[in-house]
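Q: got a predicted model here, sequence first, then my questions.
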Amino acid sequence: MTEARPTGRLDKWLWQARFFKTRSLATRLVADGQVRVNAARVVKPATAVGPGDVLTFPQGARIRVVRITGLGVRRGPAAEAQTLYEDLTPERADAIPAERSGPRPTKRDRRALDALRDGEGPEN
């Protein structure tokens, strides 16, 4: 006989893996249809997931792609949560921090930059 693969609830796994601060946030994201399991959109927070499944979901301003490597027993520390998944999210080219080309801007420089962003023009 074939042994059944271990599974758990999708919303609980997202919370245990520390992708969301509360389980209700994870539940809402799944219920809104913003999570895909193995490229299929799911809307039920109780969807069974297990090791080998690939999840795609938004987190903040980026789209996360992770492969589940294990199921959690509890919501432990971050180091423990990182063992539950393998991050497949592609690196963004604009995520590389820009190097500073001079000294730190002064308060006057910052105000001038803020004025330019707001469309007012620099004040002198």
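A: That came through fine.

Q: alpha carbons only for contacts and neighbour counts from here, please
A: Noted.

Q: tell me who's in contact with the residue lying closest to residue 22 once chain neighbours are set aside.
A: Spatially, and ignoring its direct neighbours in sequence, residue 22 is nearest to residue 15 (6.3 Å; C-alpha to C-alpha, 6 or more residues apart in numbering). If a contact means C-alpha atoms under 8 Å, 6 or more residues apart in numbering, then residue 15 has 21, 22, 23, 26, 75 as its contacts.

Q: structure B:
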Amino acid sequence: MSESGSVRLDSWLWAVRRYKTRSQATTACRAGHVRVNGDPVKPSTRLKIGDEVRVRVAGFDSILEVTGLITKRVGAPAAALAALDKTPPRPSKLDTAAPIYRDRGAGRPTKRERRELDALRGYDRLPMPEQD
């Protein structure tokens, strides 16, 4: 564990084994996939004990609390001590809604039916395109 009061974010993410290389951690920070205490951050952001780090991986957020400051890559048991994983469990495939099917031969959906289907799928919350 580091004796200093803070450590670089990209270095810490690499040391606690969230990314295979430090450059991958840097790229994720620049792309906006990493947030500290709810704010998008740069790779050079200094972490302190108690900070909450959210890492977006495969469409889901991993929520980590900083419990130790390490800068070097260490063994998996030691890396687990530096981060407390508060990630909620992912929803199972059984929890997701079943696909929506129309009866064969029912014809083309009407405008009202299309709007209802879009609302069920969640497409009704998309932003409207800009009008020129």
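A: Here it is on my side, so go on. Source: prediction; values computed, not measured.

Q: could you get me the TM-score between them?
A: The TM-score (TM-score structural alignment, normalised by the length of the first structure) is 0.68; 91 aligned residues with a C-alpha RMSD of 1.8 Å.

Q: give the helix, strand or coil label for the residue nearest to residue 22 of the first structure.
A: What DSSP: H, G, I helix; E, B strand; the rest coil gives for residue 15 of the first structure is helix.

Q: quick one, what contacts the residue most central in space within the second structure?
A: The residue lying closest to the centre of the second structure (C-alpha atoms, centre = their mean) is residue 56, at 2.0 Å. Going by C-alpha under 8 Å, 6+ apart, residue 56 of the second structure touches 33, 34, 62.

Q: repeat that for 6 Å
A: The contact partners of residue 56 of the second structure, taken as C-alpha atoms under 6 Å, 6 or more residues apart in numbering, are residue 33.

Q: now swap in residue 11 of the second structure and tell me
A: Residue 11 of the second structure neighbours (C-alpha under 6 Å, 6+ apart): residue 71.

Q: repeat that for 8 Å
A: Here residue 11 of the second structure is in contact with 22, 25, 71, 72 (C-alpha under 8 Å, 6+ apart).

Q: want to throw these into TSV with secondary structure, neighbour count and distance to residue 78 of the second structure?
A: Listed next are those as TSV, based on DSSP: H, G, I helix; E, B strand; the rest coil; neighbours: other C-alpha atoms under 10 Å; distance: C-alpha to C-alpha, whole Å:
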residue	secondary structure	neighbour count	distance to residue 78 of the second structure
22	helix	19	18
25	helix	24	19
71	coil	19	12
72	coil	14	11
